[in-house]
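# generate coordinates for the sequence data below:
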Amino acid sequence: MAASVTAALLIIGDEILSGRTKDKNIGYVAEYLTGIGIDLREVRIVPDEEEEIVAAVNALRSRYTYLFTTGGIGPTHDDITADAVAKAFGVGIRHDPRAVAMLQERYPPHELNEARMRMARIPDGADLIDNPISKAPGFRIGNVFVMAGVPAIMQVMLDAIGPTLETGDRMISRIVEAEGLAEGHYAEGLAAIAAAEGRVSIGSYPSFSASGFRNQIVVRGKDAAAVDATVHAIRELLGRLRGDRNPL
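The predicted structure follows:
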């Protein structure tokens, strides 16, 4: 069996659920983790409510190798992620001297007010995640990584923690173009191929453009031989359906 390291992503924020802010982090995190050999298995979005955050953190951190969170670590009253994570782990939270020093690099003393000092409140026992953009750090506690919601800051935090992560075998992804065939034509045969090969996942993804429908079949797996065999079987299926003399 291929080694598997799994992860979940928890998006925190009323503004995401209301539609006011369009999330840009899910796709980035998914692609980043896939690229280094971590399987993103679940994404949740919760409001800025302590009970909801605590419940989600405890459920996801116990289910997966890693949990990544974004959002809710700023200076305003509704930025409650750090407090909720501390509660989930049953630890205290305080102004961390290391985080205070980071903020002091950015703000002169007269601008480092009570609101900004909220960004230095870190759960006891947590390690800090560097933030070279705005200095306010994220943190890691246990298998949970707490990052900013601002995409540019989240991305540099992810770059900082990436080298510290345990990784598994990388996912192999192959695309087969189902040119000239609608999904209804190949669905039954594709299901049979999927049932016969349990080491890969197969998805069919239609799209529409000015030139008409385009169907792509994507084969994903960690066993190269299984992926290649499945791609071969799919091409044979499509060729038969088109009546190709040489389906390959």
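# from here on, just use CA atoms for contacts and neighbour counts.
Fine.
# burial count for residue 72?
If you count neighbours by other CA atoms under 10 Å, residue 72 ends up with 27.
# same question, residue 214
Close neighbours of residue 214, defined as other CA under 10 Å, add up to 17.
# just residue 95 next, same as before
For residue 95, the count of nearby residues is 15 (other CA under 10 Å).
# residue ranges of the strands in this structure, please?
For the chain, applying DSSP state E gives strands covering 6-12, 39-46, 66-70, 93-95, 121-123, 127-129, 138-141, 144-147, 172-177, 200-209, 212-221.
# which strands and helices sit next to the fifth one?
Secondary structure elements in contact with strand 121-123, counted by 3 or more CA pairs under 8 Å, 6 or more residues apart in numbering; DSSP states H and E, are helix 81-89, strand 93-95.
# let's see this one next, to set against the first:
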Amino acid sequence: MPETVTAAILVIGDEILSGRTKDKNIGYIAEYLTAIGIDTKEVRVVPDEEDEIVAALNTLRAKFNYVFTTGGIGPTHDDITADAVAKAFGVSIDVDPRARALLLERIPEKDLNEARLRMARIPAGADIVENSVSKAPGFMLGNVITMAGVPAIMQVMLDAVAPKLKTGAKMLQVTIEAAGLKEGDIGTPYGVIAKAHPGVIMGSYPMMNDKGFYTRLVLRAKDPALLAPAEAAVTAMVAAYKPAGSEILITRGA
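Below you'll find the predicted structure:
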């Protein structure tokens, strides 16, 4: 089977859990990782509490190839992610000369106060993850990549770290649709096909457009030799159950 590289996303912040801030990073990261050959297997959201962050980090980094964190690396008292990562790895943390130099590219020396210097505190042994938007960096320690929570900044950090990551085989996808085909019409035969093709991830999604209800069947696998026979079986099943006169639409890709 093609090699699989796995990841988890750890979202950190009371504001996410309270609903004050709507997360815009999980979907972006998951889609990005899928495109480069990394499978997102788990997502967690934890509050700004050190013990909760440390516990989640230690569980996830032992379970997956990579852990991507977002949030909690700003200049305020509740930005404690860097400290939590250092504690999880059992290393010290202090103002890093590399991070300080990056901040000085945007902030005058006279304005580099205690609060702003918090953004230059990096756990010992970590690599810098550059931030071309505001210069305050993220970092990578072991298999943990720590990024900002602001979407625009997180995205450039992800671009910066991606070339350093190990990747596996990319996921292949086939989508099959037919107008008027409802989930209840094909639930049983679709389940039989899924059972016969255990190496293929098969999903079913009820949809609606201006012509009415239809069902989107999505087949995903990393091995084209597994995906092709499953596609053929599902296409034949859809042809047998679809309303007369409706066409089958097949698309390949994300």
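# TM between them?
The TM-score (TM-score structural alignment, normalised by the length of structure 1) is 0.96; 248 aligned residues with a CA RMSD of 1.6 Å.
# for the strands of structure 1, give me CSV that also has distance to residue 76 of structure 1.
What follows is the strands of structure 1, written out as CSV (distance: least, CA to CA, whole Å):
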stretch, distance to residue 76 of structure 1
strand 6-12, 14
strand 39-46, 18
strand 66-70, 15
strand 93-95, 16
strand 121-123, 13
strand 127-129, 20
strand 138-141, 16
strand 144-147, 16
strand 172-177, 42
strand 200-209, 41
strand 212-221, 42
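# quick one: average offset of the longest helix belonging to structure 2 versus structure 1, please.
In structure 2, taking DSSP state H as the definition, the longest helix is helix 224-241. Once the two models are superposed, helix 224-241 of structure 2 sits on average 1.3 Å from its counterpart in structure 1 (mean CA distance after the TM-score superposition for structure 1).
# and the gap between whatever residue of structure 2 lines up with residue 62 of structure 1 and residue 221 of structure 2?
Under the alignment by TM-score structural alignment, residue 62 of structure 1 pairs with residue 62 in structure 2. Per CA to CA, to the nearest Å, residue 62 of structure 2 is found 25 Å from residue 221 of structure 2.
# more neighbours: which of these two?
Neighbours around residue 62 of structure 2 and residue 221, counted as other CA under 10 Å, are more numerous at residue 221. The numbers are 22 against 11.
# just to check, residue 126 of structure 2 is in contact with residue 144?
No - using CA atoms under 8 Å, residue 126 of structure 2 is not in contact with residue 144; the gap is 9.5 Å.
# and of the strands of structure 1, who's closest to residue 79 of structure 1?
Evaluated with CA to CA, the strands of structure 1 place strand 6-12 nearest to residue 79 of structure 1, the distance being 9.4 Å.
# show me how far the closest one is from its chain's centre.
6 Å (CA atoms, centre = their mean, to the nearest Å).
# give me the neighbour count for residue 51 of structure 1.
By other CA under 10 Å, neighbour count at residue 51 of structure 1 equals 14.
# report how many residues lie close to residue 44 of structure 2.
Residue 44 of structure 2: 14 neighbours (other CA under 10 Å).
# show me what contacts it?
Listed by CA atoms under 8 Å, 6 or more residues apart in numbering, the contact set of residue 44 of structure 2 reads 8-11, 56.
# recalculate using a threshold of 6 Å.
Neighbouring residues of residue 44 of structure 2 by CA atoms under 6 Å, 6 or more residues apart in numbering: residue 10.
# tell me which residue of structure 1 matches up with it.
If you follow residue 44 of structure 2 across to structure 1 using TM-score structural alignment, you land on residue 44.
# equivalent analysis for residue 208 of structure 2, please.
By TM-score structural alignment, residue 208 of structure 2 lines up with residue 208.
# any idea how far that match is from residue 180 of structure 1?
Residue 208 of structure 1 is 13 Å from residue 180 of structure 1, by CA to CA.
# cool, residue 202 of structure 1 as well?
Residue 202 of structure 1 is 19 Å from residue 180 of structure 1, by CA to CA.
# looking at these two, which is more packed in?
Applying other CA under 10 Å to residue 202 of structure 1 and residue 180 shows that residue 202 carries more neighbours, namely 24 against 12.
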